[in-house]
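In: Sequence and computational prediction follow.
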Amino acid sequence: MAFDKHQAYEQAINEINAILEGETNMILKMATINCVLKQHLPYYYWVGFYCVNKGQLIVGPYQGTLGCLHIPFSKGICGRAARMEATQLVENVHEDPSHIACDSRTNSEIVLPVWDNEGQLIAVFDVDSTTLASFDAVDQSYLEPLLELHFKENELIKSYQ
């Protein structure tokens, strides 16, 4: 049976929305989103949040191998997503000169900015795959509204700031 990316996202998002209904804690939201998406999308090798802290990104809740602990806004694909405040889709990270190799097995990546109700950048959401060109407009079309719903909808407890 062929893998259906749309169906996997729809199932994962329905599960996330049910679990997080009424939840306001940022850390609990991040941990849940990571866990459920990694369970439903087999090409997710590493998934997690880098939280804005004192002008840089620091690793937050994630699932996978050890992540980079600190990422300046001036470095890496995560830093570029934070600096540009725009989603980054990278089919082959080895061809991107700004890529930071936290894990050499990563071959493709998507990074999305995460904002709060006031429009402040609070984190970036980073997903890595060991397969080239794993991420596309389908991933972006599901992840952007998911992050907006769960991080802009209500007051957050910002323990990283």
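Out: Received it, and whenever you're ready, just let me know what you need.
In: contacts and neighbour counts: CA atoms only from here.
Out: OK.
In: could you pull out the helices for this protein?
Out: 5-20, 26-40, 76-84, 137-152 (DSSP state H).
In: which one of the ones you listed is the most hemmed in?
Out: Most buried of the helices of the chain, by mean neighbour count (mean count of other CA atoms under 10 Å): helix 76-84, with a mean of 22.
In: what's it packed up against?
Out: The helices and strands touching helix 76-84, judged by 3 or more CA pairs under 8 Å, 6 or more residues apart in numbering; DSSP states H and E, are strand 70-72, strand 88-90, strand 108-115, strand 121-129.
In: that older thread, now the helices of the chain as TSV including distance to residue 90?
Out: Listed next are the helices of the chain as TSV, based on distance: least, CA to CA, whole Å:
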stretch	distance to residue 90
helix 5-20	18
helix 26-40	19
helix 76-84	8
helix 137-152	11
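In: Which one of those lies nearest to residue 127?
Out: helix 26-40 (9.2 Å; CA to CA).
In: Okay, angle between that closest one and helix 5-20 too, please.
Out: 150 degrees (axes from the mean of the first three to the mean of the last three CA atoms, to 10 degrees).
In: ok, second structure coming up, stack it against the first:
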Amino acid sequence: MAVNRFRSHVFILPEDDANRQLAVGFALEFDSRQIQVLREAGGWLNVCKNFESDHVQAMRNCPHRAVILLIDFDEDPDRRRSVGTRIPADLTERVFVLGTWSEPEALRRSLAATYEEIGRALARGCRQQDGSILQGELLRHNGQEIERVCAALAAVS
């Protein structure tokens, strides 16, 4: 089902299938008409390229849209900055860069849960303003970014 582009809505652009599954679990906790999980891009650089080619102008034409770029950080402390340089200044308030510190497979193992269950738990934490799931080493680097996402998602709920 397509989102209502005249209301606040969120597109989630996942790097790979594991991130897509996390995003699907996350989206299940919200109004399905206002969050859309897109097809996986096939790598964090492809997320950036896809965002630039397919979403920048669309976001400028649709002021109610926010985009979550869901990537693996691959333990690279500069990854968020690298991705951030690809986001135009006029869109930075509506674009979010999130992901696991290494890769989603490590997160699944550490939490002993499915990707969908983890995504649902992240969404519930966001809605209830409970950041306990973010305290682990694989998610804590998302702290400030997840606060921004939660604020944006309040308009979608």
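Out: Perfect, thanks for sending it. From a predicted model like this one, the values you see are computed outputs, not experimental measurements.
In: tm score of chain vs chain?
Out: Here the TM-score for the pair of chains, by TM-score structural alignment, normalised by the length of structure 2, is 0.30; 82 aligned residues with a CA RMSD of 5.0 Å.
In: re earlier: with residue 48 of structure 1 as the reference, name the closest of the helices of structure 1.
Out: helix 26-40 (5.9 Å).
In: now the angle from the closest one to strand 121-129?
Out: Using the same axes, to 10 degrees: helix 26-40 of structure 1 against strand 121-129 is 20 degrees.
In: for helix 26-40 of structure 1, packing partners?
Out: Helix 26-40 of structure 1 packs on helix 5-20, strand 46-53, strand 56-63, going by 3+ CA pairs under 8 Å, 6+ apart.
In: could you point out which element follows the longest strand along structure 2?
Out: Identified as the longest strand of structure 2 according to DSSP state E is strand 65-72. Per DSSP states H and E, the first helix or strand lying C-terminal to strand 65-72 of structure 2 is helix 79-84.
In: buried stuff in stretch 12-25 of structure 2?
Out: Using 16 or more other CA atoms under 10 Å as the test for burial, stretch 12-25 of structure 2 gives 12-16, 18-25.
In: Among the residues you listed, which are located in strands?
Out: Per DSSP E, the subset of the buried residues of stretch 12-25 of structure 2 in strands is 12, 13, 14.
In: got CSV for those residues, with distance to residue 72 of structure 2 too?
Out: Putting these into CSV (distance: CA to CA, whole Å) gives the following:
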residue, distance to residue 72 of structure 2
12, 14
13, 12
14, 9
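In: now, among the residues you listed, which is nearest to residue 121 of structure 2?
Out: Distances from residue 121 of structure 2 to those, taken by CA to CA, are shortest for residue 12, at 16.7 Å.
In: which ones are touching that closest one?
Out: Shown in contact with residue 12 of structure 2 (CA atoms under 8 Å, 6 or more residues apart in numbering): 23, 35, 36, 37, 38, 67, 68, 69, 70.
In: May I see the ChimeraX selection of the buried members of the residues you listed?
Out: To isolate the buried members of these in ChimeraX, using 16+ other CA under 10 Å:
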select :23,35,36,37,67,68,69,70
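In: is it true that residue 126 of structure 1 touches residue 57?
Out: No. Counting by CA atoms under 8 Å, residue 126 of structure 1 does not reach residue 57; the two are 11.5 Å apart.
In: Mind listing the shared neighbours of these two?
Out: Joint contacts of residue 126 of structure 1 and residue 57 (CA under 8 Å, 6+ apart) are residue 50.
In: Distance to residue 144 of structure 1 and mean neighbour count added to the helices and strands packed on helix 76-84 of structure 1, as a markdown table?
Out: Listed next are those as a markdown table, based on distance: least, CA to CA, whole Å; neighbours: other CA atoms under 10 Å:
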| stretch | distance to residue 144 of structure 1 | mean neighbour count |
| --- | --- | --- |
| strand 70-72 | 22 | 17 |
| strand 88-90 | 12 | 21 |
| strand 108-115 | 7 | 25 |
| strand 121-129 | 10 | 24 |
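In: For residue 32 of structure 1, find the nearest of those.
Out: Per CA to CA, nearest to residue 32 of structure 1 of the helices and strands packed on helix 76-84 of structure 1: strand 121-129, 12.9 Å.
In: I'd like to check the angle between that closest one and helix 137-152, please.
Out: Using the same axes, to 10 degrees: strand 121-129 of structure 1 against helix 137-152 is 150 degrees.
In: same for strand 121-129 of structure 1, what does it pack against?
Out: Partner elements for strand 121-129 of structure 1 (3+ CA pairs under 8 Å, 6+ apart): strand 46-53, helix 76-84, strand 108-115.
In: Show me the strands in structure 2, by range?
Out: 9-14, 35-37, 65-72, 95-100.
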